[in-house]
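A.B. asks: No letters, just coordinates:
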């Protein structure tokens, strides 16, 4: 599609597609975190955002300004995607902030709103991260990364290896932890919230507050796992996404 997005299931039969799903990864994450999903969606096209500074875009500088990143992603979507087709937005953790900002841009443009939005492991935009780590020294930051369990242990335990990834991880965590919405602008799409039943990084109240950010229906589901349940219980996340899309497309 573009350098900002990769279509996972390129071999999908276009005639069978009922919807398109844009996926926005968590801090430090990229397309590879969702690559195994491609075999689970027979009639939903998967378009995963690849932020600069990782995987096949490793040579590019990571972006620590959410406005710059969102502008770049939205420009690519406008150039490459037909918004008249049914589509959904999914984001996990940091990705939920990006989803909200992109959905606002879509709402305030001439394009059709998403048929639905899936908020996975993300507190409502009004809440700022209460225990940020992006400003800590390297040792403190790395310990904070261990708490989130989103970065492989073999990378965290290898000083030479983690030093390569630190700039990108810090940039992502600046976006994730420094973000706070103060305008309370509502979206015009139904929202499904997903939260790990053992998540200690956020509260259920912070998830439920998303109901104040939409003019449509808000529902939520618990998923087995901690904050990174998207990695540890992907089959449950996929099941909820499929059901949400099928309900909205019927």
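C.D. replies: Everything's here; your move. Remember, it's a predicted structure, so these values are computed and weren't measured experimentally.
A.B. asks: okay, CA-based contacts and neighbour counts for the rest of this
C.D. replies: Will do.
A.B. asks: in what helix or strand does residue 105 lie?
C.D. replies: Residue 105 is part of helix 94-107 when elements are defined by DSSP states H and E.
A.B. asks: Which elements pack onto that helix?
C.D. replies: Helix 94-107 sits against strand 19-24, helix 66-80, strand 87-92, helix 159-178, with contacts defined as 3 or more C-alpha pairs under 8 Å, 6 or more residues apart in numbering; DSSP states H and E.
A.B. asks: Check it against this one:
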């Protein structure tokens, strides 16, 4: 039997690790889902939020390294903000060594060099939420509840600020295959923008489109997990 693959899953803006926990039920044998929590949300609610990608990755590395070094194969998945975090985490894990990183999945995101032109982080709450909802084409149901909105809004603001202010360091290209995904109806991230990820690695890059808009992963998680598993079953192309 082929040894299991660990899929590290990183949150999109405003979300937590709980979003990915049901994915294990969709995963075929041999695929272990490892959601990773950032500070300030869910069971880490009491911790201070981070507002830069560098801070977030500094927090992620010691949480991922032990599991990564103990795995036979590792992949990383991130959507939108999570794609940026996944990219930077891949660079850090490669630099640390000892992690058998086999593939990077980046979803709903242009290549890392693209600067976000539409900014929302400085807007008042109502305008901020309206802008974010318009961009994503999706609103978390909890934001309709005033008490839950009060808890979730600081997390969403910190994440949007993190994403808006991100500028990639002058990395050399990764030597890891990249699969870049987008929803066919995504009005925020075009097919050409997703294809920009090819310049981030010297290995093979696949660009895949799936049904849905920018937040397609909230609609068809089971189909997405099967797609990721199929990609991981393919031979490594470098």
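C.D. replies: Thanks, I have it. All of these numbers come straight from a predicted model, not from anything done at the bench.
A.B. asks: Could you say which one of the helices and strands packed on helix 94-107 of the first structure comes nearest to residue 142 of the first structure?
C.D. replies: Closest to residue 142 of the first structure of those, according to C-alpha to C-alpha: helix 159-178, at 8.4 Å.
A.B. asks: Provide the aligned range in the second structure for the helix or strand following the helix holding residue 105 of the first structure.
C.D. replies: Sequence order places strand 116-120 as the next helix or strand after helix 94-107 of the first structure, per DSSP H and E. Residues 103-107 of the second structure are where strand 116-120 of the first structure aligns, with TM-score structural alignment as the criterion.
A.B. asks: mean per-residue distance, that stretch to the first structure?
C.D. replies: Once fitted to the first structure, stretch 103-107 of the second structure is off its aligned match by 0.9 Å on average (mean C-alpha distance after the TM-score superposition for the first structure).
A.B. asks: show me what contacts the aligned residue in the second structure for residue 39 of the first structure?
C.D. replies: Correspondence of residue 39 of the first structure to the second structure, assessed by TM-score structural alignment: residue 25. Neighbour list for residue 25 of the second structure: empty [criterion: C-alpha atoms under 8 Å, 6 or more residues apart in numbering].
A.B. asks: again with residue 21 of the second structure
C.D. replies: 33, 35.
A.B. asks: Now with 10 Å, please.
C.D. replies: Residues near residue 21 of the second structure by C-alpha atoms under 10 Å, 6 or more residues apart in numbering: 9, 33, 34, 35, 36.
A.B. asks: Equivalent analysis for residue 193 of the first structure, please.
C.D. replies: By C-alpha under 10 Å, 6+ apart, the contact list for residue 193 of the first structure reads 117-124, 204, 207-208, 210-211, 218-222, 240.
A.B. asks: which of these map to contacts in the second structure?
C.D. replies: Contacts conserved in the second structure for the contacts of residue 193 of the first structure, counting by both residues aligned by TM-score structural alignment, their matches' C-alpha atoms under 10 Å: 117-124, 204, 207-208, 210-211, 218-222.
A.B. asks: Are any of the residues you listed buried, and if so which?
C.D. replies: 117-124, 204, 207-208, 210-211, 218, 220, 222 (16 or more other C-alpha atoms under 10 Å).
A.B. asks: Please consider this matter closed, and thank you.
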